[in-house]
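Trainee: What follows is a predicted structure for the sequence shown.
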Amino acid sequence: MKSASRTVLHAAHGRVMALMLSLATMIAPQEARAHFSYSDPRIIHVTENADGNVEIFMRMPVPLALLPEDWKGNAETRLPPFAVSTGNSAALDVSALDLTNPELAAVLERSLTVQMDGETLQPVLRAFRVWHDSDRPRFGTAKTAIAALENNSEPKPVPYFDATLDIRLALPGINLNRDMRLTSSLGENFQVIEKFGTVVKFHRSEGTETKAIIGVLDVSFPPVTTRLQTLRNAALSGAEHIYLGLDHLGLILLIALAATGWRQALGWASAFTLGHIITLAAGLYGVAPAASWFIPVIEIGIALSIVLAGVAIFLKANSAIGWVSLFFVGLIHGYGFAASAATALFAGDFDPPVLLAFAAGLELCQFAIYALVLPAILIFDRYMPMTPVSWRRAVALGIALCAVFATLSRLSVVSGAFAVA
């Protein structure tokens, strides 16, 4: 446990330093590398059917599954695989969406590789289903995933870059009482993969173990998972949510810059966490709009909250930052997580201890970052020369400017430009 905590602490320190050193580079426009949003995670369920064989249900954006590795994003002139031209855009070719299409079946089977006790296995494709992003059913539990794949409605033309793919894979003769590793090279050459999340739910008779990762898929499950390990994994997921998110790190730095001492900084951080957990839990119970615009709008709200906090510090309006304001900011941030990866991370049989462990991970990671940042701020205060614009105000303004550009980028998502830089 000490090793895991040390890893989280070092990673948090690295992310904080990276944020402070890269303010200028973040402002520069960046080229889009892929045409799908990272707001919606890839969701994977690993289960055993009534015959004792392993089945895998996976949901992901169609472009992640089907685009070639050398796809050039907005600069690409080729028609995507399994697509037909519809003027200035592309739609999935309904005639090609058939299990009898060997090329399509081969592509989908390669979307996931499984290792059991070190032995590499290739899952067999059993079924697949394509949805428009706005029409897809729930997929957060094994039961809803099975129902989505058993839908017998006829496939309809779907815009290629607004499409979701559900697939059902099988591993005959295999059970879950073994060490399992899931890997996939999908999207490894896309810049968007650096922000793309995957949630894997491993359903055993003893219970469900959930792991959430960012980036290229590589996740392992030991033969047996204890209750303590499940809670520890939830806590680590909470910590990762902080130190892997520039939005959260930016807000933590602003709180540290505005606070007059340790107690005030930690109190404000706790108010933020409280709001975050309330809307996270609310989202899990479905108290959130299901429309496709909701996640992008929440993302804009998160970026704007950082802009306003940074400007308030720069203008010396520190009274604008306090328990109440940070509690409401936490509400916005919590809905952002609940609407995407958290829906899958905690969906199914609601387990309050897992959510509390996740919250503990959030809080402990924040405290670890403050333990690194607050002493550094005191040192800077002591040795930085006095100027009309203090270094604290300058850094706050820099963070606010970065958030302005993030806001503009997310506005393009709301307007329908889902090409993510």
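Mentor: On my side now, so go ahead. Numbers count the residues shown, from 1 in each chain.

Trainee: okay, CA-based contacts and neighbour counts for the rest of this
Mentor: OK.

Trainee: Can I take it that residue 373 is in a helix?
Mentor: Yes. The assignment for residue 373 by DSSP: H, G, I helix; E, B strand; the rest coil puts it in a helix.

Trainee: Could you report the neighbour count for it?
Mentor: By other CA atoms under 10 Å, the residues close to residue 373 number 18.

Trainee: can you list contacts of stretch 102-114?
Mentor: The contact list for stretch 102-114 (CA atoms under 8 Å, 6 or more residues apart in numbering) reads 65-66, 96-99, 120-125, 167, 169, 180-186.

Trainee: all helices of the stretch 51-200 of the chain, in order?
Mentor: Secondary structure of the stretch 51-200 of the chain by DSSP state H, counting those that start in this stretch: the helices cover 62-66, 102-109, 142-149.

Trainee: how about these in JSON lines, adding mean neighbour count?
Mentor: Output for those, formatted as JSON lines (neighbours: other CA atoms under 10 Å):
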{"stretch": "helix 62-66", "mean neighbour count": "21"}
{"stretch": "helix 102-109", "mean neighbour count": "15"}
{"stretch": "helix 142-149", "mean neighbour count": "18"}
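
Trainee: sorry, back to before: from the contacts of stretch 102-114, list the buried ones, please.
Mentor: Among the contacts of stretch 102-114, those classed as buried by 16 or more other CA atoms under 10 Å are 65, 66, 97, 123, 124, 125, 167, 169, 180, 181, 182, 186.

Trainee: Quick check: the gap between the first one and residue 241.
Mentor: Same thing as residue 65. 25 Å (CA to CA, to the nearest Å).

Trainee: just the third one next, same as before
Mentor: Plainly put, residue 97 is 36 Å away from residue 241 if you go by CA to CA.

Trainee: Just to be sure, which of the contacts of stretch 102-114 are found in strands?
Mentor: With strands taken from DSSP state E, the overlap with these comprises 120, 121, 124, 125, 167, 169, 180, 181, 182, 183.

Trainee: can you give me the end-to-end distance of stretch 217-237?
Mentor: From start residue to end residue, stretch 217-237 stretches across 15 Å - CA to CA.

Trainee: another structure for you, compare them:
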Amino acid sequence: MPLIVTFFRIGRVGCAGVFICFLCLASAFAHFSEGTKVRTVLVTKENGTLTAFVRVPAPLVFSDLIGRSQVEQVPLVSPYLRFERTSGGSRYVVDMTAIAADQGGFEDRLVNALKFSQAGLDLEAGIAGFAVHARRPDHALTSVEAARSAISKAGAPQDPAFGEAVIDYEVRLTSNDSSGILGLRSGYAPLLPGPGISIDNHLLDARTEPPVSATVPGQLETKVFMDGSRLSTFIHFGQQGVLHILEGLDHVLLVVAMALGVGSIRKLVWLVTAFTVGHSVTLILTFLGATPSWPWFIPAVEAAIAASVLYAAVAAMVRRSGSIVVFGAIGLLHGLGFSFVLGDILGRDAPDLLPALLAFNIGIEVGQLVILTATLSLVLVLKRLAEPALNPMRMGALAGISILATVWFTERLQGVAASV
């Protein structure tokens, strides 16, 4: 009997240990809430000295440790983080006392989080100051003054939750060419962000006047370059516009339905023009600050976009392609959707806002033309090689679009109801 009791106690202790490890591991995976997380890098030169200001979500400074804990399925361990249980569960916090006791070690972690290089060689770097915030500051990092103000403010009064903490820091770089092309990459292995989470990097080159900005997705595993070129920025945001419409399935299917529903190329041109004018107007006006702040507004727009795809598909099936006014109104809806995406990759206070807006819009038009060209080319090939199959395939495609749009509309209506 004593032996059985002993085994029982050992087993109970072992289970408790496993349970604690599971809690730690689960907490390690939940470092980000859903949405886009932004790291901002502002580069400037002062009296010939190259300086970078960085604002970064705290988990990206520990991405190597988080990634290791995810891969090896072990708790996250760092001298600057502390695991604690709360009334709502458990979490990691940034240990401000540990940072104060080992400021040099923490600065080493910051300076190694991003690697700056020129001509293929890493630049020597040193931390000139940092501040840990409990959450992302309200003011954007758009100038040297704003960056230094954020660093000069006192750090978090209490140990902040790790997943919500944001770190501002200043890096002094040793360079013989402070105006030269600057390479930038992550110094640590990436973490796994999880579903519903994306990471963007806002890069602001303030070595030129006015400054030049760009946005790069991901954790900078691959080196990116800051060269102060306005042409590079224009091309970058043009590419973002092309990628967005090609990756946005609802926008793609709307254009496909338009192409399949219009028998006359001339009328298709007019409808596409109306759609283009509509989304250009709302993309620009909404992004410049005309979007209402009601919590249900964005979900309602997304639901209306799904409804517009359903309308275009059904109209094409019954051979009623719609009017210029209708597709102009649909364009207004889709422009709102485009502006939500652009808001994630470009701040409204970006220094080169108007060129970026123009380039993004042009990119959308290029992507739209690619979709139209591909759809009409496929129709032409089928008409020449297998004309009897053309109409059944056309109706099948439109039926599939209708079903998918109905599913989207139903799901998005639930989002509207949840936000009201």
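Mentor: Now that the structure is in, tell me what you want to look at. Everything numeric in this text was worked out from a predicted model, so none of it was measured.

Trainee: of all the buried ones among the contacts of stretch 102-114 of structure 1, which comes closest to residue 36 of structure 1?
Mentor: Of all those, residue 36 of structure 1 sits closest to residue 65, with 10.8 Å by CA to CA.

Trainee: Need the counterpart of the closest one in structure 2.
Mentor: Per TM-score structural alignment, the equivalent position to residue 65 of structure 1 in structure 2 is residue 61.

Trainee: contacting residues for its match?
Mentor: Contacts of residue 61 of structure 2 by CA under 8 Å, 6+ apart are 109, 110, 113.

Trainee: The second one pairs with which position in structure 1?
Mentor: Aligned by TM-score structural alignment, residue 110 of structure 2 pairs with residue 108 of structure 1.

Trainee: Which residue, other than its chain neighbours, is closest to residue 298 of structure 1?
Mentor: Counting by CA to CA, 6 or more residues apart in numbering, residue 298 of structure 1 lies nearest to residue 336, which is 5.7 Å off, once chain neighbours are set aside.

Trainee: Tally up the residues packed near the one you found, please.
Mentor: 26.

Trainee: what about it, distance to residue 293 of structure 1?
Mentor: Distance of residue 336 of structure 1 to residue 293 of structure 1, computed by CA to CA: 12 Å.

Trainee: How about residue 3 of structure 1?
Mentor: For residue 3 of structure 1, the distance to residue 293 of structure 1 - CA to CA - is 41 Å.

Trainee: same deal with residue 280 of structure 1?
Mentor: 18 Å.

Trainee: the more surrounded of the two?
Mentor: Shown here are residue 280 of structure 1 and residue 293; by other CA under 10 Å, residue 280 has more neighbours (28 against 14).

Trainee: Enumerate every residue touching the more buried one.
Mentor: Counting by CA under 8 Å, 6+ apart, residue 280 of structure 1 has contacts 334, 335, 337, 338, 342.

Trainee: The same query, at a cut-off of 6 Å, please.
Mentor: 334, 335, 338 (CA atoms under 6 Å, 6 or more residues apart in numbering).

Trainee: burial measure for the second one, as a count.
Mentor: The local packing count at residue 335 of structure 1 equals 28, with neighbours defined by other CA under 10 Å.

Trainee: One more: the first one?
Mentor: When counting by other CA under 10 Å, one arrives at 26 neighbours for residue 334 of structure 1.

Trainee: quick one: secondary structure of it?
Mentor: Reduced to three states with three-state DSSP, the structure at residue 334 of structure 1 is helix.

Trainee: Do I have it right that it meets residue 281?
Mentor: No. Contact criterion CA atoms under 6 Å: residue 334 of structure 1 and residue 281 do not qualify, at 8.4 Å.

Trainee: Show me the common contact partners of those two, please.
Mentor: With CA under 6 Å, 6+ apart, residue 334 of structure 1 and residue 281 have no common neighbours.

Trainee: Apart from its chain neighbours, what residue comes closest to residue 328 of structure 1?
Mentor: residue 275 (6.3 Å).

Trainee: Tell me how far the one you found lies from residue 334 of structure 1.
Mentor: 7 Å.

Trainee: remind me, longest strand of structure 2?
Mentor: strand 35-46.

Trainee: who's in contact with it?
Mentor: Residues contacting strand 35-46 of structure 2 (CA under 6 Å, 6+ apart): 51-56, 197-207.

Trainee: and if you look at stretch 333-349 of structure 1?
Mentor: Residues outside stretch 333-349 of structure 1 that contact it (CA under 6 Å, 6+ apart): 40, 41, 140, 141, 276, 279, 280, 283, 284, 298.

Trainee: which one of those has the most neighbours?
Mentor: Within those, most neighbours by other CA under 10 Å means residue 280, with 28 neighbours.

Trainee: quick one: contacts of stretch 323-331 of structure 1?
Mentor: So stretch 323-331 of structure 1 is contacted by 268, 271, 272, 275, 276, 279 (CA under 6 Å, 6+ apart).

Trainee: and if you look at stretch 77-86 of structure 1?
Mentor: Here stretch 77-86 of structure 1 has contacts from 90, 91, 92, 93, using CA under 6 Å, 6+ apart.

Trainee: Repeat that for stretch 203-218 of structure 2.
Mentor: Against stretch 203-218 of structure 2 from outside (CA under 6 Å, 6+ apart): 40-45, 199-202, 228, 233, 345.

Trainee: Identify the residue spatially nearest to the most centrally placed residue in structure 1, adjacent ones excluded.
Mentor: Taking CA atoms, centre = their mean, the centroid of structure 1 lies closest to residue 197, which sits 4.0 Å from it. Sequence neighbours aside, residue 214 is the residue nearest to residue 197 of structure 1 in space, at 4.4 Å (criterion: CA to CA, 6+ apart).
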